[in-house]
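>>> This is a predicted model, with the sequence first.
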Amino acid sequence: MNAPAEVTLYWRPGCPFCMRMRATLRLRGLRPREVDIWKDPDAAAFVRSVADGNETVPTVVIDGVAHVNPPPRMVVDALRRG
């Protein structure tokens, strides 16, 4: 059996893609670590560093690998792994 994935979801208020991702996860009872990039300047800088200088969210880090605007299914699968 694999260890559960370490998942961090970077998001911001008002982002429809973030709302979709968060709702998809919550409906399945899945709770990654969530970071609001508007409240955390270091998190915003990280997102820019992996998204070609943009604050593109959701950005999800799964086991240390950043994914910019991944499909919700990828995140659900990572959180259910284990």
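Sure, I can see it. Numbering: from 1, shown residues only.
>>> Could you use CA atoms for every contact and neighbour count after this?
Will do.
>>> the longest helix in this protein is where?
helix 16-27 (DSSP state H).
>>> got the contact list for that helix?
W11, R12, R31, V57, P58, N69, P72, V76 (Cα atoms under 8 Å, 6 or more residues apart in numbering).
>>> Restrict those residues to the buried ones and give me that as a PyMOL selection.
Applying 16 or more other Cα atoms under 10 Å to these, the buried members can be selected in PyMOL as follows:
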select buried, resi 11+12+57+58+69+72+76
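>>> Now intersect the contacts of helix 16-27 with the strands, please.
Secondary structure from DSSP state E places W11 of the contacts of helix 16-27 in strands.
>>> and here's the other structure:
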Amino acid sequence: MSKITIYTKLLCPYCMRAKNLLKNKGQDFEEIDIGDRPDQRPIMIEKAGGRTTVPQIFIGETHVGGCDDLFALERAGKLDALLA
């Protein structure tokens, strides 16, 4: 099982949707709230290739992107393979 890291902010509806999808798939993940930990924001931006919005989701070494990207993988039937 790949390690999942998700950068979030409190009350972000896209973050909540992404986390719910992962939870519904039985996945554990490390959540880094950049509102509580602003020192992690520049790290997130660098890892995400300059993207500044949340969530930013990483599965293993793969940068998935945001909530819409995660759901696109799910619709395409590719998310489960990435999670394995």
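Received the coordinates, thanks. Since the model is a prediction, treat every value here as computed from it, not as a measurement.
>>> who's in contact with V7 of the first structure?
So V7 of the first structure contacts P32, R33, V60, V61, I62, D63, V75, A78, L79 (Cα under 8 Å, 6+ apart).
>>> number of nearby residues for the first one?
Which is P32 of the first structure. 21 (other Cα atoms under 10 Å).
>>> so which strand or helix has the residue most central in space within the second structure?
In the second structure, the centroid-proximal residue (Cα atoms, centre = their mean) is I57; its distance is 2.1 Å. Element membership for I57 of the second structure, per DSSP states H and E: strand 56-59.
>>> about what we covered before: just send the contacts of V7 of the first structure back as a markdown table, with distance to D40 of the first structure too.
Below are the contacts of V7 of the first structure laid out as a markdown table (distance: Cα to Cα, whole Å):
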| residue | distance to D40 of the first structure |
| --- | --- |
| P32 | 17 |
| R33 | 14 |
| V60 | 15 |
| V61 | 16 |
| I62 | 19 |
| D63 | 21 |
| V75 | 22 |
| A78 | 24 |
| L79 | 23 |
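>>> Out of these, flag the one nearest to A51 of the first structure.
Taking Cα to Cα as the measure, A51 of the first structure lies nearest V60 of the contacts of V7 of the first structure, at 11.2 Å.
>>> What segments of the second structure are helices?
13-24, 41-47, 67-75, 79-83.
>>> Perfect, that will be all.
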